[in-house]
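**Q** Predicted model and sequence below, questions to follow.
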Amino acid sequence: MANDTPKNANDLPHSPGPAGGWGSMKGIASIYGETWASPGALDSLRRLNKPKGVMCVSCAWPKPANYSAFEFCENGAKATLWELTKDRCTPDFFAEDGHTVTQLREWSDHELEMTGRLTHPMRYDAASDRYVPVEWDEAFAGIGATLRELPREDVVFYASGHAGLEASYLYALLARAYGNNNLPQSSNMCHETTSVGLTKVIGSPVGTVTFDDLAETDCYFYFGQNPGTNSPRFLHNLKALKDRGGKIVTFNPVIEQGLVSFVDPQNPLEMLTGEETIISDQYHQVQSGGDVAAILGLCKVVVEADDRAQQDGAQEVIDHAFIKQHTTGFDDFIACCRDADWADIEKASGLTESALREAAQVYIDAEKVIGVYGMGFTQHTHGALNIAMLVNLLLLKGNIGRPGTGCCPVRGHSNVQGQRTVGIAEKAHLVPMDKLKKLFDFDPPTKDGMHVVDAVQGLISGKVRGFISLGGNLVRAVPDQKRMEEGWANQDLVVMVSTKLNRSHLYPGKSAYILPCLSRSEKDEQASGNQAVTSEDSFSMINGSIGHRDPSSEHLKSELAIVTGIAKATLDPHPKLKWDEWTGDYSLVRDLIEATYPDDFHDFNKRMFQPGGFWRGNPAAERIWKTDSGKAVITTPPQLTSLGFADKPGRYRLLTMRSNDQFNTTIYGYSDRFRGIEGTRDVVLMNPDDIAEAGMSDGDTVRLVTDYDGDDVERHLGGLKLVAYKLPRGTIASYYPECNVLVPITHHDEISKTPASKSVPVRVEAD
């Protein structure tokens, strides 16, 4: 990090080098050395994302049918090696001096996970404040007995996005047979805005593109997503577009190196010469919350160009035939564009009229455009409005539902989208309850269950009394972490299905269990042999996965076997709930998924290893709009920002970010090489002019204090080093999940409840 304060933001280097290249190789090597991955780890990497191989446990980026020799990225390799560590967290670890649960709270997230793979089921012993080993049957019996005693509506069944479709389907079935729809999932915290927002405007809860579209497009308009850190395999598609002469226009408050330049680590010539591909033709540092205004500016230029074309008798810019046939709301939006004042757009977006005109011209000139976005776009109080505005831009030229075009939200965890598809959903109307009733001869609950926000509020208030967590580290992942810790520990029952120790284990309820599970790369031997599992990627492609490694411990169970073990101990016997049969042969579960969702999963078992996966379809991609009007909705924005608060002196917009050296709450290390931050995560990045105006200096130690008008709760995070960084004025940045203590649980998108973690109102104070 720099020691001297630059004169202004433009003097600051945004990154020490390109994405990919030798930096990527060094990143993988550092994890390999730190975890001391077990023998055969390289063979596991060779199998990643290939037919009859292992589907990566990292992001949900799709698997190409025409795969390369090494179909994995730096983050996928890190996630795989992290699980294949030689280290083991055995019962002896918990018995050692200094390892009570209370003492372990002083450990960092990184240190906790470095203890290695969990090897035995564990039960919390309050008398000793330690986890002690427990037999599986005893654990299931204890869990089942407590669940039977608790009021059905007070228990939550959470899923992290890792478990395969088979375990997820049975988990949802368990919850409904138990008596509730309390099935929140990690998408509640990231892309629920997509599920709700896209459904509202195009009738589809997921993106519309496939690899075929990526291969045909002329242009990407890119918002709030960082491929270098969160989906590095996407960089190959971005490079392919640039190689064929396409354009990429990026809008992001932070300059992300993956969207600046890339050296393909699978290209020997590029590795030898260091030749970079410049990714973004234009890079616009929109201020946090400024996307609505920026896109309105783009649309205004498109409308102006179309008006001139019609006046001159030239070819229309807007696809009026498409608009007339397929959309509603066009006239009101066009009037809004014509009336919009450039001074207001510039103020709200932080971008100049000339910059937006330059970007809009690329859109006008391109025949086929794909709109890409990530959580930087969705995690705002009006994140759904961001999505609606991007859809507006795409619809103006018919850039949804034809080859080379579409909407491309980039999802996070490997099966986060698929879990929703097979029933892990708190909204009852999203699930074919009639089919469940027919298949299993019981009456599924019809009352909506708890969203993650509802669950956290229930934990804080004491309403939630039992929590089953199928993967994840929820205490660390959600807003209002300090209040969450207290509520989590006050429950009657906490059950966590995990591969490694994490912070959520350290706030046990009155009864608490850690149930260790197999990783996806490990053999899952059941009655009918080694089992395959399936997952769904960001393009709605379904892929099979088969583990090949010996389990890390003979005491591990699969996620599916753990679900069925809890089910058998909790529910009364029922002839249609064949938990043992399903555990013995996962193909029977896939038959159930097919029977429940026949349009999406026909011939499921036959197609699961199709190269690249099989597509379960998307009506909007075929211009079938399952909206209330039967048409795609063009939205007139009621405001120019996605913020839920006003600016005022001393208030900044905090965006939380992830390091190159982490995946979600898993911290691999302390090297964020793309941002030049080494050896620490305790930093806050800030424009140097903002630093000077605040009377501070680069390198000062500061604290962030939440400046939220919604409640009187005090929230702060101290001990942060101030780093002068090239950011828009008024926007600051710091790391997730550390900053979750600053995010109020009620600070979320208005219609989806997704936490607004990319625009948190805070003050910066000397610490």
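**A** All right, it came through fine.

**Q** When you work out contacts or count neighbours from here on, use the C-alpha atoms and nothing else.
**A** Noted.

**Q** Please spell out which residues along the helix of greatest length in the chain are buried.
**A** Longest helix of the chain, by residue count under DSSP state H: helix 291-312. In terms of neighbour count (16 or more other CA atoms under 10 Å), helix 291-312 has its buried residues at 291-303, 305-307.

**Q** From these, pick the one nearest residue 377.
**A** Comparing these against residue 377 with CA to CA picks out residue 291 as the nearest, at 7.7 Å.

**Q** Pull the contacting residues for the closest one.
**A** 251, 349, 377, 386, 641, 642 (CA atoms under 8 Å, 6 or more residues apart in numbering).

**Q** Out of those residues, name the ones that lie in strands.
**A** Using DSSP state E, the members of the contacts of residue 291 that fall within strands are residue 251.

**Q** Tell me the one of the buried residues of helix 291-312 nearest residue 158?
**A** residue 291 (31.6 Å).

**Q** From residue 383, how far off is the closest one?
**A** Using CA to CA, to the nearest Å, residue 291 is found at 9 Å from residue 383.

**Q** what do the two both touch?
**A** 377, 642.

**Q** Just give the closest residue to the residue sitting nearest the centre point of the chain, not the sequence neighbours.
**A** In the chain, the centroid-proximal residue (CA atoms, centre = their mean) is residue 412; its distance is 3.2 Å. Leaving aside its sequence neighbours, residue 412 sits nearest to residue 59 (CA to CA, 6 or more residues apart in numbering; 5.0 Å).

**Q** how close does that neighbour sit to residue 664?
**A** When CA to CA is the yardstick, residue 59 and residue 664 sit 10 Å from each other.

**Q** So if I had to pick from the two, which one is more boxed in?
**A** residue 59 (27 against 18; other CA atoms under 10 Å).

**Q** ok, the more buried one - contacts?
**A** The contact partners of residue 59, by CA under 8 Å, 6+ apart, come to 76, 230, 231, 411, 412, 413, 414.

**Q** rerun at 7 Å
**A** Residues in contact with residue 59 (CA atoms under 7 Å, 6 or more residues apart in numbering) are 230, 231, 412, 413, 414.

**Q** put this beside the first:
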Amino acid sequence: MSDKAKIQDYKSPAGGWGSVQAVLGILTQEEVTLLGSEILLKQNKPGGFMCVSCSWAKPAKPHAFEFCENGAKATAWEITGKTVGPEFFAAHPLAELRTWSDHQLEAQGRLTHPMRHDAATDRYVAVSWVDAFREIGAELNKLDPHDAVFYTSGRASLETSYMYQLFGRMYGTNNFPDSSNMCHESTSVALPEVIGVSVGTVLLEDFDKADCIMFFGQNTTTNSPRMLHPLQQAAKRGVPIITFNPLRERGLERFTDPQNPIEMVLTGSTRISTQYHQVRVGGDAAALLGMCKVVIEADDAAIAAKSPRVLDVAFIEQHTSGFEQFANCCREASWDDIERASGLGRAAIVDAATVYASAHAVIANYGMGITQHRHGVETAKMIVNLLLLRGNIGKPGAGISPVRGHSNVQGQRTVGISEKARLVPLDRLAELYDFAPPRWDGLTTVDACEAIIAGQVKGFVGLGGNFLRAVPERSLMEPAWAKLRLSVQIATKLNRTHIIPGEVTYLLPCLGRIDIDRQAGGDQAVAMEDSTTCIQGSRGQRKPVAEGLLSEPAIVAGLAKATLPPNPRVDWDAWVGNYALVRDAIERTYPDQFRDFNARLFQPGGFPRPLGARERKWKTATGKANFTVPKAALSPPEHGNGIFQLMTLRADGQFNTTIYNEDDRFRGVTGGRQVVFMNATDMKELGIEQGDLIRLSTVADDGVDRSLGGLQTVAYDIPKFSIAAYYPECNGLIPLKHYAEGSKVPAAKSVPVRITREAAG
């Protein structure tokens, strides 16, 4: 078939000339070659702008080129000179746009005018900002606040996020689902119970002090490529790097530093992982249990032989609770069960555990390959169990490192974007702004989807993101979305969510982070929080693509003024004129977290929020770090008898739902995303050959037909009964009820499916 993707094995390391060519390609594609080259030099630099893609930490002493391939793509994507204005929408009804691909929609360029959907013509038409705010405010005031959702993607600044949550709570709702609900909510549930904080404990400087680094379910190649620099430095120091992941990912195998002329000229590379264990989909908890078993039984043997202890006994006795119960669980676990559940042999697990036990300072990194499982919360706790055995939390060079995705997805939670009332300082907000905040828990992302399908949610305000494309259950969500009374989307570019209108629909274009944000008080800066809890300042660098664009804070303020009665305690206009006033308000609300916020805004490397666990102060129910006994580690997702476990993944040419191009260089895919990566033995047993077309159908008993056809098979190095395909294309296969226990994160990394071979074209 002519529309099939081209498959060719890619043998080069991550980085290197392939990365350079990709950067040049995206700059040319977006017609910003000269401008883009200049702006890239200011990316992730003190006084410059912080990357709009991933949230990985920014060093105090940056490289000359402190950006990665994906960061350059995100920058070029935002500073493109291509625009989408009223003329575009006059030429294209939404019914036509719904036939376009995700890549085609966003590739049209930056939105330039506020638009309102006209149902009679099925087109967006221009509307003034004044009219848009007035009409949206009137619609919101017709709704019960319980029936309105205020969603946030991970890009909004700390200042915007704080204003947004204040607006929503003064309106009367706690319905603040956000992109965290779809990725690291499992972390936010697990870690407070076991170490008393909801975020990682590792700082960037710890990578220089670690003598062992571990990865679980995290592909740094596509999700946080700048992380490869400290990994390469660690590898060159001889630090063992141990990876557990179903697929072999190039960035965790080999890396060529594009900033190293010798490596580039000599086409050299650095081996990253010293051990690479291809755990079966959903088998991480069993592998971790096996490692803990090895370490504990080695300590038992040391006691018997009167040799030096393997465990950090002093740490365990002083700082932890529940060790004996957990240790007995590990001793009783059988190797047959561990091997079956993990998909790894005993020898491999022993090898990993032996290296771990001999190290003095260990960092454990993990990503959505852990959190997006039915038992993601439990598996995150298992990583903590492993670290606690040798005191690897709260000391230099060690700790737990959940690698977040979008650039401020962690920070927006810090300043009040949360549906859980107990996590927000409501008493302080009430005191500062003289109003009565709602005290009920709001809707998570999954809750919001269920309520939209049931017709209970009537209004949806989206601060960035591509909600309809990011969530599960597409076949039910899209028809239900069209029944919303109000849909308001604040965005920089056109995406799928914008072309499925509700009864009243507005598309409000905003400045991007790289745009110069000139307000009454002069050019403004914003702040965000990275994965290591460091707060970074960011200042726009280029002239906005169109006159009349408003900043996100200005849009939030405009909506708030049009919706809420005046409040003498909140001067929205003053806040928009000078974002430093918003930062002062954040500091007053969170004085322990944001001391001297404005003074430290552009501190090189950012300033870290204080965390008790870094100092071995445990804000848990027991007052200690808690070992926990797993219940499901040896009961992985079902497989065999025709059932395969699908994990969704990102390509090299995308970031989250944004598709820069339809290639995936590292996996050897060019010109298409409708592919499924399969184990070659599984393909042979099913009578499937490379390039055959198949259909995936979800295994569920709720009567909903979830299937996706026209998928091209690609033989790949992946464990048996495990398959992989792209997000967000496969989100329609995920039932809303298929989520992580305790966190409601969609379990997108282990979806039970059956495979049917389709007839050739």
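**A** That came through fine. On a predicted model such as this, the values are computed, not experimentally measured, just so you know.

**Q** Just the TM-score for the two chains, thanks.
**A** With the length set by TM-score structural alignment, normalised by the length of structure 2, the two chains reach a TM-score of 0.98; 753 aligned residues with a CA RMSD of 1.2 Å.

**Q** ok, back up a step: which one among the contacts of residue 291 of structure 1 gets closest to residue 107 of structure 1?
**A** Taking these together and measuring to residue 107 of structure 1 by CA to CA, the closest member is residue 377, at 32.8 Å.

**Q** corresponding residue for the closest one in structure 2?
**A** Taking TM-score structural alignment, residue 377 of structure 1 has residue 370 as its aligned residue in structure 2.

**Q** what does residue 32 of structure 1 give?
**A** Residue 32 of structure 1 maps onto residue 27 in structure 2, with residues paired by TM-score structural alignment.

**Q** same thing with residue 350 of structure 1?
**A** In structure 2, the residue matched to residue 350 of structure 1 (TM-score structural alignment) is residue 343.

**Q** Surely its match touches residue 279?
**A** Yes: counting by CA atoms under 7 Å, residue 343 of structure 2 touches residue 279, with 5.5 Å between them.

**Q** With neighbour numbers in mind, choose between the two.
**A** Per other CA under 10 Å, whichever of residue 343 of structure 2 and residue 279 has more neighbours is residue 279, with 27 against 22.

**Q** Wasn't that one part of a helix?
**A** No: using DSSP: H, G, I helix; E, B strand; the rest coil, the assignment for residue 279 of structure 2 is coil, not a helix.

**Q** can you pull the contacts of it?
**A** So residue 279 of structure 2 contacts 244, 245, 246, 342, 343, 344 (CA under 7 Å, 6+ apart).

**Q** got it, and residue 270 of structure 2?
**A** Residue 270 of structure 2 sits in contact with 232, 254, 255, 256, where contact means CA under 7 Å, 6+ apart.

**Q** can you tell me which of these lies nearest to residue 174 of structure 2?
**A** Distance to residue 174 of structure 2 across the contacts of residue 270 of structure 2 (CA to CA) is lowest for residue 232, with 43.5 Å.

**Q** neighbours around the alignment partner in structure 1 of the closest one, how many?
**A** Counting by TM-score structural alignment, residue 232 of structure 2 corresponds to residue 239 in structure 1. For residue 239 of structure 1, the count of nearby residues is 20 (other CA under 10 Å).

**Q** Look at residue 239 of structure 1 and give its secondary structure.
**A** Secondary structure assignment for residue 239 of structure 1 (three-state DSSP): helix.

**Q** OK, contacts around it?
**A** So residue 239 of structure 1 contacts 277, 279 (CA under 7 Å, 6+ apart).

**Q** for residue 157 of structure 1, same thing?
**A** Residue 157 of structure 1 makes contact with 175, 182, 183, 184, 467, 468, 469, according to CA under 7 Å, 6+ apart.

**Q** from memory the fourth one sits against residue 448, does it?
**A** No: the pair residue 184 of structure 1 and residue 448 fails to qualify as a contact (CA under 7 Å) at a distance of 10.8 Å.

**Q** which residues do those two both contact?
**A** Common neighbours of residue 184 of structure 1 and residue 448 (CA under 7 Å, 6+ apart) are residue 426.

**Q** If you count surrounding residues, which of those two has more?
**A** residue 184 (26 against 16).

**Q** corresponding residue for the more buried one in structure 2?
**A** Residue correspondence to structure 2 (TM-score structural alignment): residue 184 of structure 1 is matched to residue 177.

**Q** residues contacting that match?
**A** Counting by CA under 7 Å, 6+ apart, residue 177 of structure 2 makes contact with 150, 151, 152, 418, 419, 443, 444, 445.

**Q** And residue 275 of structure 1, what's its match in structure 2?
**A** By TM-score structural alignment, residue 275 of structure 1 lines up with residue 268.

**Q** No further questions, thank you.
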